[in-house]
Structure formats: C-alpha cells, structure tokens
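S.K.: model this:
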Amino acid sequence: MLIPLTHERMTVQRLPWVTIGIIAMNFVVFAFTWPTAQRDETRSADAWEELITHTEAYPGVWEDDCTRCPGRAEFDALRERFEAVASEHIFFRYGYVPGKPTLRGLFGSLFLHASWAHLLWNMYFLWLYGCSIEDLWGRPLYAVVYLTGGVAAALAQGAYEPDTLGPLVGASGAISALTGVFLIRCWDTRIRFFWMFIVLFGTFQAPAWIMLGFWLTKELFNAFVYADVSSVAFWAHIGGFVFGAVVASVLKLTRVEENILAPALERKTNLLGRHPEAARAVELMEDGDYSTATRALKSAIQQAPKDSDSYRLLAQCYQARGRPEEATRWLRQELKLHAGTTSSWPRPIKSWSTPPLSSH
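M.R.: As a prediction, this is how the structure comes out:
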C-alpha cells in the first residue's frame, strides 16, 4: 500500500480559496444527496432482487425468443419496474450516463460521490495537488482547468463504453487532470509517501515524475485488464490525467505561464503585505488615477507611519503628476525609515525620475 502524505510545494503564497470552495461544495452536496442516494439504492436493489428471483424460478425467460414462455409477462413487468426505479436514482438523474449523456450529467457528476470513503479520498487528493496548482496558475485558470478536466475525463470514459447506462460519479477525473498538470509543472517535486507491506511500514520520498508516471502506468494496466469487471472508471482517470498534462505542456511551451500568469500573480501577491489603502492605491495607479492614489497613500501613512512601501508609492505618484520636489521629499522619508533615524540627511537627494510602477 502506498499513500502520498505531502510534498515540497505544499506551502503557498495565498489561501487556495477555489480549492477550499470546491471541497466545501462537495461536502455540502454529499450531505444533501447521501440520504436520497441510500434510499434510491435500496429501492433499486429491491427491484433487482425481485427480477432475479423471477428469472431463477423461470430459467431462460429473459431470452429474446422466449416471448410466449411461462412467466414472460411477469418478467417484462418486473424489468420495466426495475428500469423505472433505476432511472429515478439520483446518480442517474445527475450523474454522467454515457448511453444517455446530458450537459447536467457532465458537470453534476463532478460533485456526486457514492460513499464517505469515496468523498474523503478524492478530497484528500484534491487538497494535496490542487493547492499548489491554484497557487502557481491563479484562481480563474485553475477553476477552468478543474472543470474542463472533469468533463474531459467523463468523455474519455464515455468513449470507451459509449452504450453503457451505468452512471459515472465522483471528482476523481477532475483531480486526475490536476495530477497531470502537477506532473508537467512540478515534475521534480519530491513527494513523501507512506508504505505498508503486511506488518512492515515506513515512509520515503521520490520525485513526482517517477511516482505519478508509475500511477499512470498502473491505471493503464487496470484499464486494459479490469475495466470490464471493475466499478472504477479507469479511463476517466487516464483521460483526465492526459488532458491536464497536455494543458500544462501547452502553457509551458507557449510560455504563457512565464509571460502572463506569473507576472499577474506577482502583482497580486505583493498586495498581500500592504496596507489596504496602499493596495487600493496600486490599483488606482495602474488605472492612471494618481490623484486619488495620492490621497489613499496619505491615509495609509497616517494609519501606518512605518510602512515604507507607502512612502515609495507616494513618491511615484508625485513623480507621475510632474511634481519631482514632492517625490524627492517622500522618497527621503522612506530612506529615513530604512536608516532608522529622523535626522536630516547630510546631502540633498536629486529629483527622483524612475517611471511609475517600474520594477524595483
């Protein structure tokens, strides 16, 4: 037995609100649907038991050429009842049924789970890999990849068994997509695993490219050997994983993450340590509203006089407004804070001419 415990990229710069929201939504949906699913499961099991009991009493009654056999009418009635009861099951109504696909089922299946173990296991892996991807790619793109990855996983399973009427439920396909992203984006990250063999157990570390590659190989083996006899949607896992890996590869090769995502996230994470008024001022400065930004920064300085960042930003504002003397005065105040003194500097500081919001 192998269970991943943690990895080197678990520390994030911002709270992973999207991951937290998805996990919370799954628990809420499960709390509301679990009693209904249990009731529907009991009704379906009872109807199936009646059908099986009847076929045991009348062997061969299910054959197509046995239309006039004794018990055939009762068999047809019991089969119709079972199909009606099964079609009312909440998993058939809101899960993805490849033989009867619906848009509601494609997305609804991502938030339905068959048991507590199913739910907890999926949410554990979502937390393990999702937080890092959300931190690296940002919340909007992460949410899109999660949802589209889940849809791609369901379609992959449907492509393997297009006529099946068994419902597909669970978030594992979407989580597999995140795992594929993790393999490409964090390929050298070391993951710590717990292992147990009979009575022996321990932990070890291994890079993501080895362990996730091993997991994909295992899923492929299971898909080719056990897919027809197992209730696990192996092809959904594989399809989601490949989708995530392809998306991550495209973003990497086109340098979208490097040129667009990373700079945007850098600006947002820099705001976290600033006074709220200073953070608002940065947004105003990006919009070119330097007058309002000036007032916001002065308010920030009054409330947090030791925040040197606000002084520097205020200097930028005055420089952008064509008032270099004011910019110099506020820059001098910032330097005093860094020097830890309130005395006058021995020599004047030249007018500051760095462009607003330039890198520093």
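
S.K.: contacts, neighbours, all on C-alpha from now
M.R.: Fine.

S.K.: Number of residues surrounding the nearest residue to Ser176 once chain neighbours are set aside?
M.R.: Excluding the flanking residues, the one nearest Ser176 by CA to CA, 6 or more residues apart in numbering is Phe241, at 4.7 Å. Using other CA atoms under 10 Å, Phe241 has 29 neighbouring residues.

S.K.: Now the second one, please; I'll put the structures next to each other:
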Amino acid sequence: MSDRPAFPGVPHRQPVFNVPGAVAVIALGLVMIHAARVLLLSEDGDIEVLTYFAFIPARYTLPDSMFYLPGGLGPKLWTVVSYALLHANWMHLIVNLVWLLAFGTPVARRFGSLRFALFCAVTAAAGAGAHYLAYPDALAPLIGASAAVSGTMAAAVRFAFAPGGALSSRRSLFADHQPAGSLIENFRDGRVLVFVGAWFALNLLFAFGMSMPGVEDASIAWQAHVGGFLAGLLLFALFDPVPRRRVA
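M.R.: Next up is the predicted model:
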C-alpha cells in the first residue's frame, strides 16, 4: 500500500503543530501590533496610528478641510485592509484570534499561504466596503479583523460539509482538501443552512445592540462582518485550488 498523499501539495505526515504557517504569522503579527500600541505608544501616538491605519468612512466622503486626517491618498488605499490589523483591546483581539485559529486553519491548509493572505485582504476590504455603505460620513474608526475572520468562516462552510470533509458523516484523512460543491449545492445542504442562519442571527443580535465581553463601550460593526462573510461565500471558488466536485 502506498503512503503517498491523495492530493498534490498535502504533506505525508501531520505536522507537530497543526496551525498553518500563514495563520500563525498573521496571529503573531496581530499580537505584536497590539502589544506595541499598548506598551510603546502614548495616547496621542496611538490616535495618530488610528488616523493613518484605521478605516474612516468620512475620509472618502467629506472635504479634507472639515477635519484633520493626515496621509493624503495613501491611507485611502491601504486603510481598507490595514484596519483589520488593529484592535480596540486585548479581549477584542483574543476573540478574533480564537475564531481565526478555528476557521482560518482549515482554509489556510486548503488555499496555501499566498492565496490565504490574499483572501483575508479581499474579505477585509469587502467588510470595509459594507461598513462604508452603511456609514459613509462616519468619523469613528473601524478596526478589527472580524470581517476577514467572517470571510474564513464562510469559506470553511463551503467545503467542511462536503463528502469526506471535516464536518461530514465520514471524515477523510485529508478532510480539508475534499472537492467542494457549487454554492447552489451548498445551500441545498440543511447543515449549511443552519450554520449560515445561526451566523446571521448572531449578527442580527449585534445589530440590535448586543455587545461582546471586553468591548461593551464600542459598537460592533456587524455590517463589516456581513460584507466579509458574503465575500467569503461568493469568492471562495476564485481562491480554491482544489478541483470542483463532479455531480453525476
């Protein structure tokens, strides 16, 4: 019997640490950025960081003469992604890290490091876009990796319930590399509908004012969550390197 992997690029043996390198690097980067803000910057210095790297909708809508937001064109380009690297406090960061490790891990294994990093950037940008549509004149900064994490949740559900997937009745040895069905096929699966329904129900609670532990003094940008999640669902196939499952 051959011990060769069933899918190209899948390692023969499971690594000692099951977190993919891309997820580990992103998680470590988020921790280091927040630690630097908390330990090294003054309050004024941290506010300056927010003006350069947080997503602020008013930057794109209101005349520059109405407020002070430094940086010119640059922040208009990079803040649609860089805001995801900043967090309100340690609890906000920890919550996002837990979900990133849970859902980003299978997606990163499937996509590979480069695709995964690009996918996170695209879903973060989609979250910023959804937030902008909801609050085009807002001066309050949007920060946090929640939109990108929501994107990984959506991507994971596209293949986790597939035959042989991690949440299927018969999990395969290479569960994260099983062929996924189309979006239409996914939504014919009651388990997918339950997961997606529960996810939207939770965010509906956020819309009605429910807060998370540690961030009670800040509003939750649920629109950004929805933007990232929908982008993850709809754009999954553009990033997926595994051939689509054939349906007889």
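
S.K.: measure stretch 33-46 of structure 2 end to end?
M.R.: Length of stretch 33-46 of structure 2, first residue to last, CA to CA, to the nearest Å: 11 Å.

S.K.: ok, back up a step: what is the equivalent residue in structure 2 for the residue nearest to Ser176 of structure 1?
M.R.: Aligned by TM-score structural alignment, Phe241 of structure 1 pairs with Phe229 of structure 2.

S.K.: ok, back up a step: ok, now how distant is the residue nearest to Ser176 of structure 1 from Met123 of structure 1?
M.R.: 17 Å.

S.K.: same question, Ala206 of structure 1
M.R.: Ala206 of structure 1 is 22 Å from Met123 of structure 1, by CA to CA.

S.K.: what about those two, which has more around it?
M.R.: Met123 (22 against 15).

S.K.: ok, how many other residues are close to the residue nearest to that one when sequence neighbours are not counted?
M.R.: Leaving aside its chain neighbours, Met123 of structure 1 sits nearest to Ile23 (6.2 Å; criterion: CA to CA, 6+ apart). Burial measure for Ile23 of structure 1: 20 neighbouring residues, criterion other CA under 10 Å.

S.K.: any idea which element Ile23 of structure 1 lies in?
M.R.: helix 17-57 (DSSP states H and E).

S.K.: and what of Gly108 of structure 1?
M.R.: Per DSSP H and E: helix 103-108 holds Gly108 of structure 1.

S.K.: What helices and strands are in contact with whatever helix or strand comes next after that helix?
M.R.: Counting by DSSP H and E, the next helix or strand C-terminal to helix 103-108 of structure 1 is helix 116-137. Judged by 3 or more CA pairs under 8 Å, 6 or more residues apart in numbering; DSSP states H and E, the packing partners of helix 116-137 of structure 1 are helix 17-57, helix 172-185, helix 262-271.

S.K.: what range in structure 2 does helix 116-137 of structure 1 sit on?
M.R.: Against structure 2, helix 116-137 of structure 1 falls on residues 90-111 (TM-score structural alignment).

S.K.: So what touches the matching stretch?
M.R.: In this structure, residues lying in contact with stretch 90-111 of structure 2 by CA atoms under 8 Å, 6 or more residues apart in numbering are 19-20, 22-23, 27, 30-31, 34, 87, 116, 144-146, 149, 152-153, 155-156, 176-177, 213-215, 239-242.

S.K.: Please pick the buried ones from the residues you listed.
M.R.: Burial by neighbour count, judged by 16 or more other CA atoms under 10 Å, picks out 19-20, 22-23, 27, 30-31, 34, 87, 116, 144-146, 149, 152-153, 155-156, 176-177, 239-240, 242 from the contacts of stretch 90-111 of structure 2.

S.K.: Fine by me, we can end here.
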